[in-house]
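Trainee: sequence? don't have it. structure:
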């Protein structure tokens, strides 16, 4: 089969290629197409990808192209991992909100809205072109942030799409390491929205070990998610590390006054590309671990293998809500365990969430509705509406200022703003 990676020039692509080379022998990949408009960067990343496969003895061929149609032709699955505007846009996503005293993060709050405004129209255009050339049966796996909003846009446009995040698998592997058990023995009661999830049970061979984790590994768990262990005990759940932006907003903002994460990632990427140019490099460099996206390659390969192989196993994905969380609209996109079949993911039933969680989930869902409207239809006022609805902003003066600033700094990527 053929797999296509849009954004194939990313320095993270070798993680995906390594995952294909070393996992899931039953995923019969014959060709990996890397698609990226930056052909110089694509050559560097693609050359290293070929060496990884050759060194692993994997027969798949790597094709490099800037032409989406050529890359997607005949693909069984297309993985989206693009960043519209590159790291330069990420810098503004992380720094502009700080000017108004709001958290500066590329997927959460005002930064996440800016990313959605730039990204949703581009992804929808790409997906429509993929559908025309690869057909209705090709799967689109979206790792492009903000995953929940982008996945909802794809589903509403009728695409065969699944959203994927690495938060659940990262926690799964953390638990496996602490308890000394195999990851495949772990099942997470994981529920919420993308980057707004709580784990309410951790079952190892059917036995819930969350109380043990909160008792024996409280300090390490608190460090892992950036929140006090006592809060987790009171909630009876482990929030994802993105919840610290909500639960500790002011403290996080106070600590974000130094160099941005985007600047650090830019430097890491520069160093990685230099390493990838070395023709003797045939294994992932240790520096790649600092790039971010831990375990995404494993999650992505596992998901594609299950979709194409109709395996029926359970994985945490972003999927249409339906009746899964009954307090949300059916067309919302939620992040929950789902059975992965050849026809798509089927979300599993979720036990009722407590008010401390449902209130915030409903609030952010309302924001995501408005964010998608702004991304699809444009308009400074729609941007303001979304900002005012976001629980991390929610004040008129801040929303007014941020609406103007976000439109201005992203003008080159917003056709409606340039008119």
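Mentor: On my side now, so go ahead. What you see is a predicted model; the values in this text were computed from it and never measured. Numbers count the residues shown, from 1 in each chain.

Trainee: contacts and neighbour counts: CA atoms only from here.
Mentor: OK.

Trainee: For residue 372, give its distance to residue 191.
Mentor: From residue 372 across to residue 191, the span is 21 Å (C-alpha to C-alpha, to the nearest Å).

Trainee: Please say which of the two ends up with more neighbours.
Mentor: Between residue 372 and residue 191, residue 191 has the larger neighbour count (other C-alpha atoms under 10 Å), namely 25 against 22.

Trainee: before we move on, what SS does that one have?
Mentor: For residue 191, the secondary-structure state derived from DSSP: H, G, I helix; E, B strand; the rest coil is strand.

Trainee: Show me which helix runs longest in this protein.
Mentor: In the chain, assigned by DSSP state H, the helix with the most residues is helix 110-134.

Trainee: what residues does the helix or strand that comes right after that one touch?
Mentor: Later in the chain than helix 110-134, the nearest helix or strand by DSSP states H and E is strand 139-142. When contacts are defined by C-alpha atoms under 8 Å, 6 or more residues apart in numbering, strand 139-142 is touched by residues 76-81, 127, 150-151, 159-164, 300, 304.

Trainee: try this one side by side with the last:
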């Protein structure tokens, strides 16, 4: 089995490598290719990756290359984890929206749209080259904004599934609180990427006992603390929102916070410099503890599980993924991409039935889905007016004066990445 990671020079790649090494019985990789144009980073990350495999006695071969076509040639699965424009572009995404009093975040609001516009054309080019190399290869997208990028891939006819680590984080958290194995926790996870709620927590599978009321009653304070939302809000909602819902439920509070502290991009950039220094140490043969602060917890385990299921090597029968709607949420278009529990196998994901969604949540999902449709149109076709329409549609923006100003700023800060600008 050959697996290729595009964006393999990321400082987060050792987390992925550690998962591949530990879970080799689930996903027996014979050749792992790390593709990245940043030669110096790739050399450091690749060296540590080989040492991790060697220490854990993984028999697979690790190859590093800047040649995308060679890297994906013959791959059974290709994992995308790239960041067009790097941390410098992320820094911009997190700052200029604040000037209008709108949240600055790399996947939500105006910053998320900027990332989508930079990313979608690049990902579609990569996917076409994967298709030429192996039409049966699966593309696993971890590149944000996952929902929009996955929708672009699926609309272009690619064999693609979107992956996010939010659900597996909740699964592990709830399992710890309940004192059970993570595999025993089945989430009623529903919504869009970075816009989801846990509407149920069942033990043993989709038909198991729903222990969400017990979780909220006994551990509501801890859960609310992790989400940085008030406990009474969780009690009134009766569900557990993802931490990204704080951008909606406490928008103005978040904006005030963001205006008074360094951006997350600046924090991550400093962390990456330290990590790369560590990776250059030939004695290091495991992922350093600092990597846990980088973000993306449990990503490697989710990626292994998904790849194994898609390639027929095993994996969990039910997994939370980003997949095409096809009537699962009847108030959305069939071609919308949703994030829900699905049965996953070699033919791809099939979303499980979802109980009727409370209008309080369904309304927001519908609004953001409309924004994502307009965002994808802007990413594919370009043009100032399409950018403006997407921003005007976003629930966190919505006012024409803000949308006008943010459109101009988005284009000014991303001109080098927009072929039409």
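Mentor: The structure has been received and is ready for your questions. Bear in mind that the values here come from a model prediction, so they are computed numbers and not experimental data.

Trainee: How far does the longest helix of the first structure sit from its chain's centre?
Mentor: Distance of helix 110-134 of the first structure from the chain centroid (C-alpha atoms, centre = their mean, to the nearest Å) equals 14 Å.

Trainee: Quick check: which helices or strands does it pack against?
Mentor: Under the contact definition 3 or more C-alpha pairs under 8 Å, 6 or more residues apart in numbering; DSSP states H and E, helix 110-134 of the first structure sits against helix 68-72, helix 86-99, helix 147-156, helix 355-377, helix 380-389.

Trainee: For the aligned partner of residue 239 of the first structure in the second structure, which residues are in contact?
Mentor: For residue 239 of the first structure, the aligned position in the second structure is residue 241, judged by TM-score structural alignment. Taking C-alpha under 8 Å, 6+ apart, we find residue 241 of the second structure in contact with 195, 196, 197, 198.

Trainee: For these, could you give me JSON lines that also reports distance to residue 23 of the second structure, secondary structure and neighbour count?
Mentor: What follows is those, written out as JSON lines (distance: C-alpha to C-alpha, whole Å; DSSP: H, G, I helix; E, B strand; the rest coil; neighbours: other C-alpha atoms under 10 Å):
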{"residue": "195", "distance to residue 23 of the second structure": "29", "secondary structure": "strand", "neighbour count": "23"}
{"residue": "196", "distance to residue 23 of the second structure": "28", "secondary structure": "strand", "neighbour count": "24"}
{"residue": "197", "distance to residue 23 of the second structure": "29", "secondary structure": "strand", "neighbour count": "22"}
{"residue": "198", "distance to residue 23 of the second structure": "27", "secondary structure": "strand", "neighbour count": "20"}
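
Trainee: Let's have these in CSV, adding distance to residue 140 of the second structure.
Mentor: Below are the contacts of residue 241 of the second structure laid out as CSV (distance: C-alpha to C-alpha, whole Å):
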residue, distance to residue 140 of the second structure
195, 20
196, 20
197, 23
198, 23
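
Trainee: how about the strands in the second structure?
Mentor: Remark: strands assigned in the second structure by DSSP state E are 2-6, 31-35, 61-65, 77-80, 138-141, 160-162, 185-192, 195-203, 209-210, 240-241, 318-324, 337-345, 348-351.

Trainee: deepest of these, which one?
Mentor: Of the strands of the second structure, the one with the most neighbours on average (mean count of other C-alpha atoms under 10 Å) is strand 160-162, at a mean of 29.

Trainee: with the first structure superposed, average distance for that strand?
Mentor: Superposed on the first structure, strand 160-162 of the second structure shows a mean distance of 0.1 Å to its aligned residues (mean C-alpha distance after the TM-score superposition for the first structure).

Trainee: What helices and strands are in contact with that strand?
Mentor: Where contact means 3+ C-alpha pairs under 8 Å, 6+ apart, strand 160-162 of the second structure is packed against strand 138-141, helix 146-155, strand 318-324.

Trainee: run the last query once more with 6 Å
Mentor: When contacts are defined as 3 or more C-alpha pairs under 6 Å, 6 or more residues apart in numbering; DSSP states H and E, strand 160-162 of the second structure sits against strand 138-141, strand 318-324.

Trainee: Next, format those as JSON lines and append distance to residue 253 of the second structure.
Mentor: Below are these laid out as JSON lines (distance: least, C-alpha to C-alpha, whole Å):
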{"stretch": "strand 138-141", "distance to residue 253 of the second structure": "31"}
{"stretch": "strand 318-324", "distance to residue 253 of the second structure": "29"}
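
Trainee: tell me, what residue is most central in the second structure?
Mentor: The centroid of the second structure falls nearest to residue 164 when counting by C-alpha atoms, centre = their mean (3.7 Å).

Trainee: check contacts around that one.
Mentor: Contact analysis of residue 164 of the second structure by C-alpha atoms under 6 Å, 6 or more residues apart in numbering lists nothing.

Trainee: Relative to residue 261 of the second structure, how far out is it?
Mentor: Distance check for residue 164 of the second structure against residue 261 of the second structure: by C-alpha to C-alpha, it reads 26 Å.

Trainee: Could you pull up the contacting residues of residue 265 of the second structure?
Mentor: By C-alpha under 6 Å, 6+ apart, the contact set of residue 265 of the second structure is 87, 90, 91.
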